[in-house]
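Asker: Pasted the sequence and its predicted model underneath.
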Amino acid sequence: MKEEMGRELESGKVAHVVFLPFPAEGHIKPMLKLAELLSQAKAKAGSIQIQITIINTQHTHQRLLVTSNLKEFQQTHPNIQFLTFPDGLPPEHPRVGRGFKEFISALKTVAPALREVFLSMTLPATCFIADMIMSTSAVEVANEFQVPLLSLQTMNACTTWIDLHLPKFLEEGEIPIEITDEACLNKPVTQITGLESFTFLYRDLPGFCRTQEVAMEFCIGEFKAASQASALIINTFEELEAPMISKISSFYSKIFTIGPLHCLNLSTQTDDDSSHRSSADGILSKEDNSCLEWLDSQQSGSVIYVSFGTWASLPSHVFFEFWHGLINSGKPFLWVVRPNSIHVTDGVRTPSEVLAELEEKSKGKGLIVSWVPQEKVLAHPAVGGFLTHTGWNSTLESIYAGIPMICWPIKADQFVNSKCVGDIWKIGFDMKDKCDRSVIEKMVRDLLGDKREEIMESVNKFRDQARQSVMVDGSSYRNLENLIDHIISLVP
């Protein structure tokens, strides 16, 4: 690959874009999609060729080799190469759950390893696009090699606006929030302009602001470092978050909103949902398409789809509380339960035994699977609602599909997203900090029945705006073209 890139350099000018994702699937997926889009931008770039290098941790790369066909991916995208660096942890380290604190501590010290990767590259970097929460090391390396740094925010604009204020919150002792203090959780946030009319509460701040989270100081340090980037790329669209995007411009002179990234293409856009499927889809998890046959047997709009994302590890009693709520709602459900997502609390059963019990008790009422092609599931006519952890990728995919949500956030930006869905955009219900079968039952019934008509007006409006934004001449399509022009302008 290095030799090929060297030959490209000899034959003409090259824009070499280097990517640094945060090593978690929810962050890697949008960054891979952006890399794909830039790799397809040859026609837009004229005589300048665009080469892509994606730098992953060795642990992440090994997962890619197991769960995806990287050889085929690179054959399809010959101008994309993958390089790796060690994250300082042994291969068997879990990196999530109880191992997360050690994981983020290790990520604070990866700058020397990144430096070695930059030294190994035959083609000098034109620009460095780093995940916003990998900024400390990215800034250090970008400054040493005198490479323009662009920050990619894989979360929404509202979260970004809040994140930019959190260093001051920390200095003034406003965070961390004591999660056992209901009065504190229900206190309005008055220090951040633009949130007043929506009664943002302290419980709506990012989850790492809570006392049980270990990531607070790490994330806030990354946000401070990200302010040194020369531009900000956000996976959102103008029509959804224009007021917040405008406010962020006081921190960044260049902002490119290019979402929903999962359905953005440089080729001619169509109304066929399959046209935006990326070859990176499902690249970190094997998708089980058999659930689509089960959905085919269900009535239109009758199914509640349930998924808590790729990282959550929840106590077994939480799963059973949700199970009771789903069963009592009387609605068929498709529920994603990853084998490693169950944390057994009774000390008797294993996670596999808990999962087997859930599957057995769900027969005839719902289907439990380990993973699904989520975009296809949300687009299926049988799906009427999404009970979600409100990760930003899932939220955008639901908006694009026109599916209302029940939001049960678990960590990070999910708490902000849940507030936005329920109270700002009014395209779902905010169920944060509740795990009660009676509440779950009522919200499922309301979403698929009694309150569906009133909520679908907003759902359909934002669905149409999302789809228009990624069409030729849509706001996100234009901003992607502007981003490409900006990168080309950095070539000496």
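Answerer: It's in. Numbers count the residues shown, from 1 in each chain.
Asker: Only C-alpha atoms from now on, for both contacts and neighbour counts.
Answerer: Noted.
Asker: can you list contacts of the top strand by length along the chain?
Answerer: What stands out as the longest strand in the chain, according to DSSP state E, is strand 49-57. Residues outside strand 49-57 that contact it (CA atoms under 8 Å, 6 or more residues apart in numbering) are 5, 8, 12-21, 23, 35, 38-39, 41-42, 79-87.
Asker: Quick one: buried ones out of the residues you listed?
Answerer: For those, a burial check counting by 16 or more other CA atoms under 10 Å picks out 5, 8, 14-21, 23, 35, 38-39, 41, 79-81, 83-87.
Asker: Take those residues and keep only those in strands.
Answerer: Secondary structure from DSSP E places V14, A15, H16, V17, V18, F19, L20, I80, Q81, L83, T84, F85 of those in strands.
Asker: could I get the residues you listed as JSON lines with distance to D450?
Answerer: Shown next, in JSON lines, are those (distance: CA to CA, whole Å):
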{"residue": "V14", "distance to D450": "57"}
{"residue": "A15", "distance to D450": "54"}
{"residue": "H16", "distance to D450": "54"}
{"residue": "V17", "distance to D450": "50"}
{"residue": "V18", "distance to D450": "50"}
{"residue": "F19", "distance to D450": "46"}
{"residue": "L20", "distance to D450": "46"}
{"residue": "I80", "distance to D450": "49"}
{"residue": "Q81", "distance to D450": "51"}
{"residue": "L83", "distance to D450": "52"}
{"residue": "T84", "distance to D450": "51"}
{"residue": "F85", "distance to D450": "52"}
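Asker: for comparison:
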Amino acid sequence: MEHLKPIAHILIFPLPIQGAVNSMLKLAELILLASDAQIHITFLTTEHVHSRLMLHANAASRFESYPGFSLRTFSDGLPEDHPRGSDKFGEMVDAVESVSCPLLREMLVTDRANPPQEKPITCIIPDGSYNFALDVGKEVGIPVIYFDTISPSCLWVYLCLPKLIEDGEVPFQENWEMEAIVGVPGIGSLLRRRDFPDFCRANNPASDVMIQRISEQAKQFRKASGFILNTFEDLEAPLLSYMRSHFPNMYVVGPLHLHLKERMLRKETTTSTTLLSYCSNSLWHEDKSCIEWLDGQPLRSVIFCSFGSHVCLTKEQLMEFWQGLVNSGTRFLWIRRQRSVTGMDDDVHKWQEQIPSGLLKGMKENGYVTSWAPQEDVLSHPSIGGFLTHSGWNSTLESIVEGKPMLCWPYYVDQLVISRYVSHVWKVGLDMKDICDRDIIENMVRDLMDRRRGEYSQNVNALAYLARQSVHEDGSSYCSLNKLVDDIMSLKLPA
């Protein structure tokens, strides 16, 4: 690819967790492809994330074909053995913000005062949770376009949180979990109290850190130059229409992983450039041997079980899941990431010693357990018939694109809202939130994989078709990405 003089230079700044890094790397590659090298991108992340990307992903070799892409790192100040997981998520975010806020300001001021060889940064695309990024951008006269990698439905709930607090719907007590929340415009009475994150149960919203952070986010979004969503129009049309009435400058460019594959395919057919077909942005080693195991299983006979990169189960919860799966008689592929189960050793021989012999025998007959897997490849495999998931947004979109119904066991944040949408709006699966009982798990697995498979498969396949249409040339997401690129290249900065 010819190295043209850039028209614009974007700083992309993700939250340093698997889902956000994956989404923002895909967005970066999409922008590079769509701009035909007229936009340069600096991708800013922590040294911890960078080292894991270099070790486990093909990101480094893949981005070598883009002269306008560079990685820049900083230390998050945490020890290398810090888990940076869900139970320590707040610590990680606080550490990153304390370091990155002054770093970002210094980068942008120095960049503009002493122009480098390449074009100075002209636009910032930070994660939606980085409230400080907008203030820093305004200080130096650089526009900010937020990219919130959570689901639009949950984002909208968050943006409405100040009004929910004002109206007295939040916070609420533990009782009356089934009572509807009616103060989220455009959603009606779909969501119940049990579909809201735990911090909405805070006794004093004025002192709750998460509520304060989200309330500030709602203010910042209204002052930003725009924001990007990883979804497609036909999946959430009524909600997106309502959101546009409040935030007109929205770029709906998803599903990102499918959109990237479409742009890559078009590039390969119109130029001599060869791009890698699989875009791994994994922070863990992917065990591809599970694909060989899937190759030997019957069509749509396996349920894929993965709770993502942050969920931590107790040993008791793990036993309930495994016993329910074994009792269902359904083949299953289980992802057991390191440090994902409290009270159990990560060593395969040691944790197997802690499993009852009857359960271990059933697992060996019908199950396959591995530490991590190439999820997009797994979900696209013809042997997979369903997905037992934590309802992370990337996982949900990947499952929809591949036409795989879902059994949802959400853990926190947007997952609680997403699982409700899966079961009651899109009707492509079941919501098992707040439940971890072997008998219920067994029954729901049978529903998903057998008794109601036809119903769910028909619904999810219809959405998969619409997703593919959205990223084709002239599709809604395809056009929205082109508009994003055009807007970034034509931005007029204040003097």
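Answerer: All right, it came through fine. What you see is a predicted model; the values in this text were computed from it and never measured.
Asker: what's the TM-score here?
Answerer: After superposition, the two chains reach a TM-score of 0.89 (TM-score structural alignment, normalised by the length of the first structure), with 468 aligned residues with a CA RMSD of 2.6 Å.
Asker: what's the following helix or strand after the longest strand of the first structure?
Answerer: helix 58-67 (DSSP states H and E).
Asker: Onto which residues of the second structure does that next one map?
Answerer: Alignment of helix 58-67 of the first structure against the second structure: residues 47-56, by TM-score structural alignment.
Asker: Would you mark the buried spots in the matching stretch?
Answerer: Within stretch 47-56 of the second structure, the residues that count as buried by 16+ other CA under 10 Å are E47, H48, V49, H50, L53.
Asker: Stretch 216-231 of the second structure too?
Answerer: Using 16+ other CA under 10 Å as the test for burial, stretch 216-231 of the second structure gives 216-218, 220-221, 224-231.
Asker: and what of stretch 470-485 of the second structure?
Answerer: In stretch 470-485 of the second structure, the ones that count as buried by 16+ other CA under 10 Å are 470-472, 475-482, 484-485.
Asker: the strands in the stretch 201-350 of the first structure, which residues?
Answerer: Taking DSSP state E, counting those that start in this stretch to define them, one finds strands in the stretch 201-350 of the first structure at 231-234, 255-257, 303-307, 314-315, 333-336, 342-343.
Asker: Is it possible to get TSV of the buried residues of stretch 47-56 of the second structure that adds distance to R337 of the second structure?
Answerer: Listed next are the buried residues of stretch 47-56 of the second structure as TSV, based on distance: CA to CA, whole Å:
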residue	distance to R337 of the second structure
E47	21
H48	18
V49	17
H50	19
L53	17
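Asker: gap between the closest residue to G392 of the second structure other than its chain neighbours and A467 of the second structure?
Answerer: Excluding the flanking residues, the one nearest G392 of the second structure by CA to CA, 6 or more residues apart in numbering is Q415, at 5.5 Å. Using CA to CA, to the nearest Å, Q415 of the second structure is found at 20 Å from A467 of the second structure.
Asker: Which residue in the second structure aligns with L149 of the first structure?
Answerer: Using TM-score structural alignment, L149 of the first structure pairs with V144 in the second structure.
Asker: How about C263 of the first structure?
Answerer: Counting by TM-score structural alignment, C263 of the first structure lines up with L258 in the second structure.
Asker: ok, that match to E376 of the second structure distance?
Answerer: 10 Å.
Asker: Give me the more crowded residue out of the two.
Answerer: More neighbours surround L258 than the other of L258 of the second structure and E376, with 21 against 18 (other CA atoms under 10 Å).
Asker: The more buried one is in contact with Q469, isn't it?
Answerer: No: in this structure L258 of the second structure lies outside contact range of Q469 using CA atoms under 8 Å: 10.4 Å.
Asker: want to throw the strands of the stretch 201-350 of the first structure into a markdown table with distance to P492 of the first structure?
Answerer: A markdown table is the format used below for these (distance: least, CA to CA, whole Å):
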| stretch | distance to P492 of the first structure |
| --- | --- |
| strand 231-234 | 18 |
| strand 255-257 | 22 |
| strand 303-307 | 46 |
| strand 314-315 | 51 |
| strand 333-336 | 49 |
| strand 342-343 | 52 |
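Asker: Mind checking these for the one nearest to G402 of the first structure?
Answerer: Closest to G402 of the first structure of those is strand 303-307 (CA to CA; 13.4 Å).
Asker: I'd like to know which elements the closest one is packed against.
Answerer: Packing partners of strand 303-307 of the first structure (3 or more CA pairs under 8 Å, 6 or more residues apart in numbering; DSSP states H and E): strand 333-336, strand 383-388.
Asker: Reformat these as JSON lines; add mean neighbour count.
Answerer: Output for those, formatted as JSON lines (neighbours: other CA atoms under 10 Å):
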{"stretch": "strand 333-336", "mean neighbour count": "24"}
{"stretch": "strand 383-388", "mean neighbour count": "24"}
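Asker: Take those strands and write them to CSV, including distance to A242 of the first structure.
Answerer: Below are those laid out as CSV (distance: least, CA to CA, whole Å):
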stretch, distance to A242 of the first structure
strand 333-336, 33
strand 383-388, 24
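Asker: and S370 of the first structure, which of those is closest to it?
Answerer: strand 333-336 (5.4 Å).
Asker: Just the residues contacting the closest one, thanks.
Answerer: 291, 303-308, 326, 365-372.
Asker: just stretch 170-189 of the second structure next, same as before
Answerer: Counting by CA under 8 Å, 6+ apart, 156-157, 160-161, 163-165, 167, 169, 190-194, 199-205, 238-239, 242 sit against stretch 170-189 of the second structure.
Asker: Over to stretch 69-84 of the second structure?
Answerer: 40-48, 50, 63, 91-92, 95-96, 99-100.
Asker: May I see the ChimeraX selection of the buried members of the residues you listed?
Answerer: Buried residues within the contacts of stretch 69-84 of the second structure, by 16+ other CA under 10 Å, are selected in ChimeraX with:
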select :40,41,42,43,44,45,46,47,48,50,63,92,96,100
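Asker: hang on, K433 of the second structure packs against Y412?
Answerer: No: using CA under 8 Å, K433 of the second structure makes no contact with Y412, being 10.1 Å away.
Asker: Count the neighbours of M250 of the second structure for me.
Answerer: Using other CA under 10 Å: M250 of the second structure sits among 19 other residues.
Asker: dump the residue contacts of it.
Answerer: G226, F227, I228, L229, R244.
Asker: can I get those residues in CSV with distance to M319 of the second structure?
Answerer: As requested, the contacts of M250 of the second structure are exported to CSV (distance: CA to CA, whole Å):
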residue, distance to M319 of the second structure
G226, 46
F227, 42
I228, 40
L229, 37
R244, 45
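Asker: Touching, R263 of the second structure and I31? I think so.
Answerer: No: with contacts counted by CA under 8 Å, R263 of the second structure stays clear of I31, the gap being 10.0 Å.
Asker: Could you tell me how many residues sit around I177 of the first structure?
Answerer: That count, for I177 of the first structure with other CA under 10 Å as the rule, works out to 20.
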